[in-house]
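Chemist: how would this look folded up:
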Amino acid sequence: MINIVLDTNCLISSISKRGNYFNVWRGLHSGKYILYVSNEILEEYEEIISLKTNALIASNVIQALLNSPYVSLIDPHYHFHLIYADKDDNKFVDCAIAAGADYLVSNDAHFKVLGTISFPKLSVD
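Modeler: As a prediction, this is how the structure comes out:
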């Protein structure tokens, strides 16, 4: 299994069969991936999905994640503040570091700065 953290835009893209990241959603349900989330990430997922769709869909997605045996809720105790361009993105970085994730899955350019930091080493795909 591959341990991942998924940023919000990639999660939204993954829940649509036509989305670029739909294989990630399928992989979450087949056990190919273990998704790590924090309460802060779940709150952002719900907020943004509600804005882009509606509250019912957002609630269903969150419940599907919370009920999945391939989703792990963690509480990052350290906040590294590695991303300055969009400080809200740091919650994903902190979660990925705390989880020891293999990948932080994002198409957001703000995460590219992580490639220039030697510690903690984090792969962004």
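
Chemist: all contacts plus neighbour counts: C-alpha atoms, from now on.
Modeler: Fine.

Chemist: for the helix or strand containing residue 96, name the packing helices and strands.
Modeler: Per DSSP states H and E: residue 96 is located in helix 90-99. Counting contacts by 3 or more Cα pairs under 8 Å, 6 or more residues apart in numbering; DSSP states H and E, helix 90-99 is packed against strand 2-6, strand 33-37, helix 39-52, strand 103-105.

Chemist: to check against the first, give me the structure of this:
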Amino acid sequence: MVKVVADTNIYISALFWRGNPYKVIHLCFEGKAKLVISRQIIDELERILLTDGKFELPREDVALYSEIILSHAELVCPAFTLNVIIKDPADDRILECAVEGEVDYLVSGNKHLLDVKEFQGIKIVTARQILEILGV
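Modeler: Next up is the predicted model:
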């Protein structure tokens, strides 16, 4: 089964809109691909949903979303730190999860990550690209 890490922006898009990121996350929830996540990704997602002026969701809703994600994903704990994405070092947390989880694909809408294209054999793709790869 294909293993994927989704960037935080994919989870946020999946929560609020019904486009390709939504389809990717729900395909993973349905078992069509294995979703891998780290505590750092969950923490960033929760921070954005709780404090970003565009969202500021109730804490209970954010906790429920995190719980749903965690119930459908393999949780990994990267034991190393990368320094690859100079323009946005927070994106290194996504790469760390991908490497630790030995995933096939990292799915992102983030230009800094997409420009890397591949890292240690992990292909970095858009939501649309992973849907094509999965034959959807």
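
Chemist: overall similarity of the pair, as a TM-score.
Modeler: Once the chains are laid over each other, their TM-score by TM-score structural alignment, normalised by the length of structure 1 reads 0.86; 121 aligned residues with a Cα RMSD of 1.7 Å.

Chemist: circling back to that earlier point, got the helices and strands packed on helix 90-99 of structure 1 as JSON lines, with distance to residue 125 of structure 1 and mean neighbour count columns?
Modeler: Converted to JSON lines, these look like this (distance: least, Cα to Cα, whole Å; neighbours: other Cα atoms under 10 Å):
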{"stretch": "strand 2-6", "distance to residue 125 of structure 1": "10", "mean neighbour count": "22"}
{"stretch": "strand 33-37", "distance to residue 125 of structure 1": "14", "mean neighbour count": "24"}
{"stretch": "helix 39-52", "distance to residue 125 of structure 1": "18", "mean neighbour count": "16"}
{"stretch": "strand 103-105", "distance to residue 125 of structure 1": "5", "mean neighbour count": "21"}
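
Chemist: thinking again about what came up before, where does the helix holding residue 96 of structure 1 end up in structure 2?
Modeler: Residues 92-101 of structure 2 are matched to helix 90-99 of structure 1 when aligned by TM-score structural alignment.

Chemist: what comes into contact with that stretch?
Modeler: 4-7, 36-38, 40-41, 76-85, 105-106, 119-120, 122 (Cα atoms under 8 Å, 6 or more residues apart in numbering).

Chemist: please repeat the previous calculation with a cut-off of 7 Å.
Modeler: 5, 7, 36-38, 40-41, 76, 78, 81-85, 106 (Cα atoms under 7 Å, 6 or more residues apart in numbering).

Chemist: could you measure from the aligned partner of residue 82 of structure 2 in structure 1 over to residue 104 of structure 1?
Modeler: By TM-score structural alignment, residue 82 of structure 2 lines up with residue 80 in structure 1. Using Cα to Cα, to the nearest Å, residue 80 of structure 1 is found at 15 Å from residue 104 of structure 1.

Chemist: next: residue 67 of structure 1.
Modeler: With the distance defined as Cα to Cα, residue 67 of structure 1 ends up 22 Å from residue 104 of structure 1.

Chemist: that older thread, check the secondary structure at the match of residue 82 of structure 2 for me.
Modeler: With DSSP: H, G, I helix; E, B strand; the rest coil as the basis, residue 80 of structure 1 sits in coil.

Chemist: residues near it, how many?
Modeler: By other Cα atoms under 10 Å, the residues close to residue 80 of structure 1 number 12.
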